[in-house]
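Colleague: this one's sequence-less:
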């Protein structure tokens, strides 16, 4: 039965069913300020968006090879493996390609180089150097433009301090099932002042490795075929920052990053540069930033082939925030210039066998201006309205307006409601008719997919309603959302069957070797409705309990009948208890429930396949040996609940495993 739209509820029912916009992720108190959900810093309870925060303490409790593993505990977030065994983040039922990933507010986008969502974008920063992660659920195109149609993940790193600090961390994970791969993680960081109160430096880096699973990990099917297990993963990263504060009005930071990621032989290298100026003046605040990302795909995207490509993104953006006395406003004006280039001689040069090879380079320019105004209209009530106008070289102009109200009717209550529209432009790859890639499970006898110059941008309309009650030692709440996505970019209509292929409306012909060709199209529309419940209880000064539950009903509504989307559990719940048993000893127990999810939904709605529901429990302990040394250990998946991979898009749920971690600080 579909979820009732929150905008058809009575006011009383809406109040009862509304809830916390942010997940209560800190064990003792919520972070005071968030920077992602608005144009200016806001207290979490005042943020004009549904914002959850993953704190540094959350990241320290377990060895984190992929940040997505922790994000999967946030309400409204589910994980997908994108067919390569590495997790990507889905927000409120929309795929990982609809989640914009930021590092300290800078866009990270490897999609053009790897033809995937955000499964690569979350791994450029070691967990030890992350201060917190802010997750905005719902469209934020009014501030961030295209790719923020589903939500935003902002990874915020630790700042250069006024005193020298340093750390080194080692983690190891040992699988009980020796067919599954073990993993090791090492990272370090050091930062401090070079000139007191003026010039500081930060340097951090690390490496992690997960050994490949044994091919025999997945049992053979009745026909003798066996799904591939998780490939080996290797990552390394090195980053530095110079922070110069010549006086109280000006601050300059220079960041340099170099990273390498290897997902089972698919290797990416990324080099990034960022220069930012922040100003604090009597009339307001300003920020101006230039950054450049170079991502080199050393191997390409086709198994068994080496087809390197390179993606370059250059961005100049800025904003000016002005407090105004009239209606107690805070006005923010901003803009962005973005230039993207892609070089791909293998996949951007026309279909295989073409007599004339196309130009292997493509590029696009995009510019935008935005305005956001925060108005305190009544005591305790703030209305935030804004709009962003993007001018895309290939798709023209698009507005992304939004309005969000936050009301504190009493000291313990926060009520909120919001509406937003967003858009997402097709990537350089799928917008080019000269781009193509093997598909249908084989690089030689499957099918071939190509881009399409006539694609339309995707647009979404999202509404949400919520409230929060803070009882001091306990907090409860629920957020209800309703999202509709139009002109969804789609390539699901494809087949290797040569007789059946011409009946598909996106069929464009055959390659010289006989493989059928299909192009991207705008055929799908998606509706996603749901509810996100979160709670926190401080049972004693040493014992905290947190729980959240998400209901998401995401459906493809483009056909005669609505079809559920794959790899999206309707019901997801997380539970965590943290007990400071002794001043130097902390204990934690957590549980995660994933409801049944579809793993195959044919277009006719018949013969669907579902993966069963399951629950996983973890236990961990942290011992502060001294102010300079902390040792952690734990047992993950206590009940040894595993799932076998039955299709290429699935993933194995790791079984019981033990991990140990040691962090030295100075």
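Modeller: Looks like it arrived, so ask away. Bear in mind the structure is a predicted one, so any value in this text is a computation, not a measurement. Numbers count the residues shown, from 1 in each chain.
Colleague: only C-alpha atoms for contact and neighbour calcs from this point on.
Modeller: Noted.
Colleague: so residue 97 sits in a helix?
Modeller: Yes: assessed with DSSP: H, G, I helix; E, B strand; the rest coil, residue 97 lies in a helix.
Colleague: give the burial count for it, as a bare number.
Modeller: By the criterion of other C-alpha atoms under 10 Å, residue 97 has 22 neighbours.
Colleague: I'd say it and residue 146 touch.
Modeller: No: contact criterion C-alpha atoms under 8 Å: residue 97 and residue 146 do not qualify, at 10.8 Å.
Colleague: could you pull out the helices for the chain?
Modeller: In the chain, the segments counted as helices under DSSP state H are 11-17, 56-60, 68-71, 111-114, 141-144.
Colleague: need the contact partners of stretch 157-171.
Modeller: Residues from elsewhere that reach stretch 157-171 (C-alpha atoms under 8 Å, 6 or more residues apart in numbering): 63, 103-104, 128-132, 184-193, 196-197, 200-202, 243, 659-666.
Colleague: try it against this one:
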């Protein structure tokens, strides 16, 4: 079946972005300056000045970076009043999130699935089990999106890198308190956020904390149909409905304490953080068979789940100037997290007869210790600061990194295989060395060249006594080129030639075998509901890539950008479902494992535009316009087409947004439309999946009562629609298709913002 045609509106937006490259250059510089706010509204004038300064800073950072980088500052982060940082990321260029609209998930660049995007918090990799939904926008200073890897940030970024920088200390005093409540599907979710910036002598500090309760209700319906290949007759047809009520409460706290040790710039930084959450999930299942092939496993089932997650981290940083042009930076990072999960599932007949009870208990702990050293030198040009286009200087950076991770899992219950029940211990050691040179060659040319080597050794002790071990190493050369046809102009071209990789997650290498809860462990299961197991023989994927971008920076802080990319991937990892003989069942079971299946190619086009409307149309209202569009294609060698694309990669994504501050009124309104089309993927000769399309419309209104008080109303997923997905598996004799439909709801949020 061919994928449905995308909605009609993205095509005009695509044409608009192309047309703007010729339409906007005629704008005169004097049109870029906004008209001053009326004198009678001093609060409005103060707000206008602060926003303009912030925007110029973000755009200028992007413009001056030799490697392609998008910087999102405080203005964009807090604009909509989102309750989590995941909602902010969804509107950024090229970013998609899995699952139904409004449900979020780990952000993904360029439509690619999990593991292709490197996620960092303050330059450190996000630990397994940590959800970005736990991080509130109030705790974030800026977001950096790097479309191509650099030696310093790491090469485990085939799709790119998202670095979330938490709030930094400033000389300007800040004491903000924000109280809010969200409502979705009749369930209320309150939240409280507090941020404090201040200084005391040589100490500059920032403290930020958040407490929240999030409640969500959802329903879904899955229809599973099995048909015979010989005559198309229906062998089995069943419907399973699920009602879920989730509740999660959390407390987050981050700090940043920086001491100025000398007038030459020597500093000591301590950045502790704590994230803690508890969750509860209650589900109700109903199973109905229209064409029974076997007696139904159950008629009604209940499931109760409890979870707890705690993450504690301490980052330390010491910067010492060794000479006029030499600086040493040493970072020590220690972290620990633990997760706990307990679930009970009971299945009944319609008459109340208890058929079976399934229990599952898991305990996971992980400790991480990292030590990094970086030496920065300026060779030639100015010795007093960063190299500029006129310095013809080298900014040379070299570094060493080491990271040790130790993990322990305890899992037991009815959903564990006999040979995997008990303890699992695993550890990994990562060593890395890199060198990079950022060279302002001429006023027209700048180069950013780097080489990074990284080796990872993973070993473990499984419950069955085996000691799986995996070792891999990757050398990644990287080159970024920036060309300015006119150093005083507003146009520039970027070229990146890179090598990057994706390493297997620890759980995919060494992990307990988990039995699908839908089927009794002693009997057969279905290909669309397989058991899952690890594969210690996995090797990392390697990708060779090229990025080419054109950027035009407009007067008034706007920009136009067009970017094309290509990646050739070797050793592609993919979950493969096969029928296996297992120790925990007398019959063969379908089991899914990650495997290296061959090579693949992905490429795409990314367009972005951001500018005030009055710079395009004289006399128009001061409306800030934002638009971006990404088109993605991929092909997996050895898998028959059509649609033999990378797993979970969206075909496209787009955003169209605008906001406006009314003159003479302390009111700002805005909205954004996010679009992701439906995508079908041929995973193998026998398996095909489909992800439904998404259109998510967000809107907000901000009423500034006075400089110290504001009221914000925000609505997400206003045009709430059903989300559909399917999974089809073909065997030698039949085809089985599982199709899921889930309605979604609008999320309303009201928040009071106070500056104390």
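Modeller: Looks like it came in fine. Remember, predicted model here, so these are calculated numbers, not experimental data.
Colleague: tell me how far the residue most central in space within the second structure lies from residue 550 of the second structure.
Modeller: What sits nearest the mean C-alpha location of the second structure, by C-alpha atoms, centre = their mean, is residue 107, with 2.0 Å. Separation of residue 107 of the second structure from residue 550 of the second structure (C-alpha to C-alpha, to the nearest Å): 25 Å.
Colleague: pretty sure residue 408 of the second structure sits against residue 426.
Modeller: Yes: taking contacts as C-alpha under 8 Å, residue 408 of the second structure lies within contact range of residue 426: 6.4 Å.
Colleague: the more surrounded of these two?
Modeller: Per other C-alpha under 10 Å, whichever of residue 408 of the second structure and residue 426 has more neighbours is residue 426, with 23 against 18.
Colleague: select the longest strand from the first structure.
Modeller: Assignment by DSSP state E gives strand 521-540 as the longest strand of the first structure.
Colleague: the counterpart of residue 574 of the second structure in the first structure: how many residues sit nearby?
Modeller: Matched to the first structure by TM-score structural alignment, residue 574 of the second structure sits across from residue 490. Counted with other C-alpha under 10 Å, the neighbours of residue 490 of the first structure add up to 13.
Colleague: contacts only, for residue 490 of the first structure.
Modeller: Here residue 490 of the first structure is in contact with 520-524 (criterion: C-alpha under 8 Å, 6+ apart).
Colleague: ditto for residue 149 of the first structure
Modeller: 98-100, 138-141, 422-424, 459-460.
Colleague: most packed of the helices of the first structure?
Modeller: helix 141-144 (a mean of 28; mean count of other C-alpha atoms under 10 Å).
Colleague: contact partners of it?
Modeller: 38-39, 147-149, 370, 386-388, 400-402, 421-423.
Colleague: same thing but at 6 Å, please
Modeller: Outside helix 141-144 of the first structure, the residues that touch it by C-alpha atoms under 6 Å, 6 or more residues apart in numbering are 148, 387-388, 400-401, 422.
Colleague: residue in the second structure paired with residue 462 of the first structure?
Modeller: In the second structure, residue 462 of the first structure lands on residue 545 (TM-score structural alignment).
Colleague: burial of the nearest residue to its match once chain neighbours are set aside, as a residue count?
Modeller: Excluding its sequence neighbours, the residue lying closest to residue 545 of the second structure (C-alpha to C-alpha, 6 or more residues apart in numbering) is residue 567, at 4.3 Å. Using other C-alpha under 10 Å, residue 567 of the second structure has 22 neighbouring residues.
Colleague: residues contacting residue 567 of the second structure?
Modeller: 544-545, 601-602.
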